[in-house]
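need a 3D model of the sequence below.
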Amino acid sequence: MPNDTYMSAKAWPFEQARQILKRLDIEKKRGIERGEAPVVFETGYGPSGLPHIGTFGEVVRTTMVMNAFIALTEGKVPTKLICVSDDMDGMRKVPPTVPNPESLEEYLQKPLTDVPDPFGTHASYGAHMNARLCAFLDSFGFDYEFASATELYRSGRYDPWLLKALETFDDIMAVMLPTLGEERRATYSPFLPISPSSGRVLYVPMTSVDAKAGTITFDDEDGSEVTLPVTGGHVKLQWKPDFGMRWAALGVDFEMFGKDHQDNAPIYSRICKILGGQQPVQYVYELFLDEKGEKISKSKGNGIAVEDWLKYAPQESLSLFNFAKPRAAKKLYFDVIPKNVDEYFQHLAAWDKQDEKARANNPVWHIHNGNPPSFIPPVSFALLLNLVSAANASDKDILWGFIQRYAPEANPADNPALDDLAGYAVRYYQDFVKPNKEYREPTDQERAALTDLVGRLKAVDDAEKADGEALQTLIFSVGKDHEFENLRNWFKAIYEVCLGQSQGPRFGSFVAIYGPDETAALIEDALDGNMG
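From the prediction side, this is the model:
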């Protein structure tokens, strides 16, 4: 019986898990028996380039759905995540970043697994990139099964489906031809033969197909007519038919893909059905945008890489970014990192106060598969960034002096996660905050209020020095006494004049950690023009 709590959970992975459960119910009603066959979740990977943040996003989101399904069915239904590499695709261009790129020019259009490895570590370029993919996924602890398209074709795993594609050649053409331009229609074939003479993947029309013999006939590059079996890796399918065939052959129950696939999804589904399969539950996610709101492109390099994000923040914050609103276009750039770090810990802090129903909708359930850690940092990441700024800290040891003032029991050895956060804050400040600081002169009203604040901070008694709420009230009172119409402008002025930025965390909390006397000195330096 499905878990009742998870059956009503509103988080999108549970919504998708319920769609998969509905798919299984439909199969039962149709008399389809799965036996011990697992529910298959799939992701695809193009190995012409390195794995990237989109690769991480697709696998981490798919894993979230799989975990939700396992929880929904109380682990009584076996599952499997397959990551398929399209490594039989022809190499369209030589990546400029590989060693001696000119040496690969003669291998253009050959399957990536038939191209020598320019790095000299694997049997082929495809094998090298597959190893990079697996190392990438393993570094995050994903539970998956790797599958090579080359192996699937050449081992015979795909043979029954390729023969079926040959039998239904006309049906597949009827799906594909209306989607093509006139010139492409004249030469299109769902089968791409591997040339016996050159080894290249050929985009050529078929002169004949023989379903009974299991062969195709075409003109090779040298002009000779060649007949090949469609089995044994002698051919591969065009990418759209291949997509649908893969669903049928691997029994895929769930796959998600980017919005750029959305228009083609009905094609994949129709071909899957033609081949006797049942199209999987599909989930379309929006593509990431760069800082200018333009679509991120691997070739343009206009986004942020996984290793870049992890230089400045923990992996959980990247998982949260992927979890939140996958169907909304989101800007993926460095300035989204601090917000995601703090929001992650806010969700984590809420966990202990929540019942099972609320927890199922908490992002940390999905980030940690229902078993989140208990660590909550005593200070926010935004606050750490402001401490780095105020103290001009060049290493995290300086930050620890302030952290221990606020949380005396904390230390780097016993709090490695907090120590990591301190290091992230220093690196992020040095690379992104410090270069963009812009201090401004205060207005007369602001100068008077800041001068008053200096005096009041110096007069704070010992009992209030670490009381962030009391200090926040004190600062609030100064703004009110100096008749700021909008007190948000008062706090904004503090940040712009004293820290060179327009926003930050609660200033009272900052003062409690940095110290009232030290904050007073910071303000005095700003009023004297010593900050720029």
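
CA only for contacts and neighbour counts going forward, please
Fine.

so residue 94 sits right up against residue 101, yeah?
Yes. Using CA atoms under 8 Å, residue 94 is in contact with residue 101, at 6.3 Å.

show me where the stretch 51-200 of the chain has its strands.
Along the stretch 51-200 of the chain, the stretches classed as strands by DSSP state E, counting those that start in this stretch are 79-85, 145-148, 191-193.

okay, those strands in a markdown table with mean neighbour count and distance to residue 355 next?
Converted to a markdown table, those look like this (neighbours: other CA atoms under 10 Å; distance: least, CA to CA, whole Å):
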| stretch | mean neighbour count | distance to residue 355 |
| --- | --- | --- |
| strand 79-85 | 20 | 27 |
| strand 145-148 | 16 | 34 |
| strand 191-193 | 26 | 54 |
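
which one of the ones you listed lies closest to residue 322?
Closest to residue 322 of the strands of the stretch 51-200 of the chain, according to CA to CA: strand 79-85, at 18.2 Å.

can you tell me the element residue 228 falls in?
Assigned by DSSP states H and E, residue 228 belongs to strand 225-229.

what packs against that strand?
strand 215-219 (3 or more CA pairs under 8 Å, 6 or more residues apart in numbering; DSSP states H and E).

now do the strand it packs on and strand 225-229, the angle between them.
For strand 215-219 against strand 225-229, the angle by axes from the mean of the first three to the mean of the last three CA atoms, to 10 degrees is 160 degrees.

one more, for comparison:
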Amino acid sequence: MSAVAVTRRPPRERAMPVRLDRVAHDWCAVESGRIAALLERRGPDAGPVVFGAGFGPSGIPHIGTVSEVVRTSFVRQSFEETTGRATRFVVVVDDMDALRRVPDNLPAHSALAACLGMPLHRVPDPWGQASSLAEGMADRLRRVLDLMEVDCEVVRSSDLYRAGHHDSTIRAFLADFAEVNALVGRSVGTLRRRSYSIVMPLSPTTGRVIEHTRVLAVDPGRGTLTYEIPKDVVIQRPGLDYGLEPHEYYAGEPIGEPVTVSALGGGCKFQWKADWALRLLSGDIAYEMHGQDLADSARVVRQVFERLRREPPVLFEYGLFVDERGRKISKSAGNGFALDDAVDCLTREGLRLLLYRGPRRPRRFDLASVPRVDDAVHHEARLAREPRRGAGARLRLRRIGATTPPSGPRFASLVRVLAACAPVDHAGAVAFVERVFPPDRRPDPELVARAWRFHVRARPAPEPVVLDAAATTVLGRLADALVSSPHADPGALLHEALEGNPHVYRVLYLALLGRPRGPRLATWLRITGARRSLALVRDALSRPVSPSAHPEGGTP
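The predicted structure is shown next:
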């Protein structure tokens, strides 16, 4: 098996057995027991127990992908603690899959659309930073897993196919091809079934994945497949309201003619339900997770194992993550809270605790949930201090790696401070926080940085404002004062600019902060600094003045 990358971690010490399964509601210990029972049924094996996960790199990885990997790592940790057995955790990137549609949140749509049907490892990276679309998405996933401190191997599916890792299992599928193909085919629609095969050739002509075939013959001994692209089918594609003829969709391919290819060594790729079963069988996977939306597919996988007279792995079904409108978060749709934004705003411990608790329940995952998620660790730490009632909290903190209790103010408190003070940059945010909290309660600088990044994303859009003559005059005076006396006391400059007219404060707040009220303006000017304040004042002065509010008309 050829590994793309392994997250760099210190060598794992073999943990001594610990009876954490006695702690109430530890779902990881329950899963560990299911794995142990599976291994007992499978028979003696001295090798490491393999945990698995799959990732489709057709779009930007989202919280569902990360949850599957992180939660599996929790179960792996529990299994090691309770059994003392060696384990491996392999995440397979399905870069052999075909690009079926271009996700809405990717750039270079026209360039990607020209690659529809090609394996993802042969589709260019739309950002031009990686060797392919698949490699770029895998890099994104690896960065997040490193931040989450997940110890796993990330492996390309194309490497596994080409290296012959799947070949013996492929021969087993070919030996019972008609029955297995019919079994999996019953899970798709009637129209699709007319050109469905669990084995998809990689075209010798164009290199694309041939998804619509009629298999004419298989030879398990030689490992070959003879197929044709049928003339009499209509091909439905995502995003199209009409069907395509085979010669339209497979331009340049022989239509209705027999073609013989090797099914081994990467010459073919399995349809994804069969590919899931193939990967589990070839990798001797003992445990893997999947979302609720794949419950029917998991049932098909178990049926394939039963047909091949093999014991299926333990498959755990977790609840889906949904956006603020209750829709499933999806790579292809690009909806919901972007993972990059989540990593910027959420603490590692907060995100890991979110993923540990209640994994079977669907969860809303959006920007508004960030303060609650980050502060949940504070609640657990407080509960953990209780001698009798804190056992569950102590276990949860141990599972997520929160070895040091959080100190200082809560994330929600920092968010409220920044919302009230309206800093214009990170330095201003730090200054306002230092004014509010005494030295012995100062938050960690990294937490302030996360609160600032959350503030930038969550603050409301500025309210529209049309300046009147009085506000324009005051802003002009303030600009002149900031130019002539940049080091003077901001309170004195503001008093001089107002000339005893406090009624324009509301418009000043609107012009400078985008809202009708805020912190003490003198303090805000002092922390923002003369140069930045001057730029904001001049920007406000560049806006149009109300036609009915010119100097000759007076102040409305």
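
give me the TM-score for this pair.
The TM-score (TM-score structural alignment, normalised by the length of structure 1) is 0.72; 422 aligned residues with a CA RMSD of 2.9 Å.

picking that back up, nearest to residue 421 of structure 1, out of the strands of the stretch 51-200 of structure 1?
Using CA to CA, the strands of the stretch 51-200 of structure 1 put strand 79-85 closest to residue 421 of structure 1, at 31.9 Å.

what residues does that closest one touch?
38-47, 63, 66, 70, 130, 143-149 (CA atoms under 8 Å, 6 or more residues apart in numbering).

now restrict those residues to buried residues only.
The neighbour-count test (16 or more other CA atoms under 10 Å) marks 39-47, 63, 66, 70, 130, 144, 147-149 as buried among the contacts of strand 79-85 of structure 1.

now the terminal residues of stretch 323-335 of structure 2, how far apart.
Stretch 323-335 of structure 2 stretches 7 Å from its first residue to its last (CA to CA, to the nearest Å).

please point out which parts of that stretch sit buried.
Applying 16+ other CA under 10 Å to stretch 323-335 of structure 2 flags 323, 324, 328, 329, 330, 331, 332, 334, 335 as buried.

and the aligned residue in structure 1 for the third one, how far is that from residue 437 of structure 1?
Under the alignment by TM-score structural alignment, residue 328 of structure 2 pairs with residue 295 in structure 1. The spacing between residue 295 of structure 1 and residue 437 of structure 1, counted by CA to CA, is 28 Å.

taking the centroid of structure 2, which residue is nearest it?
Nearest residue to the geometric centre of structure 2 (CA atoms, centre = their mean): residue 62, 2.0 Å.

let me see the contact set for it.
329, 330, 331, 338, 339.

tell me which of the residues you listed fall in helices.
Cross-referencing the contacts of residue 62 of structure 2 against helices under DSSP state H gives residue 339.

which is the next helix or strand following the helix or strand residue 392 of structure 2 falls within?
Residue 392 of structure 2 belongs to helix 391-400 when assigned by DSSP H and E. Next along the chain after helix 391-400 of structure 2, taking DSSP H and E as the criterion, comes helix 411-421.

which elements pack onto that next one?
Helix 411-421 of structure 2 packs on helix 370-384, helix 426-436, helix 445-458, going by 3+ CA pairs under 8 Å, 6+ apart.

for it, give me the average deviation versus structure 1.
Helix 411-421 of structure 2, aligned to structure 1 and superposed, deviates on average by 3.4 Å (mean CA distance after the TM-score superposition for structure 1).

which position in structure 2 aligns with residue 91 of structure 1?
Counting by TM-score structural alignment, residue 91 of structure 1 lines up with residue 99 in structure 2.

thanks a lot, catch you later.
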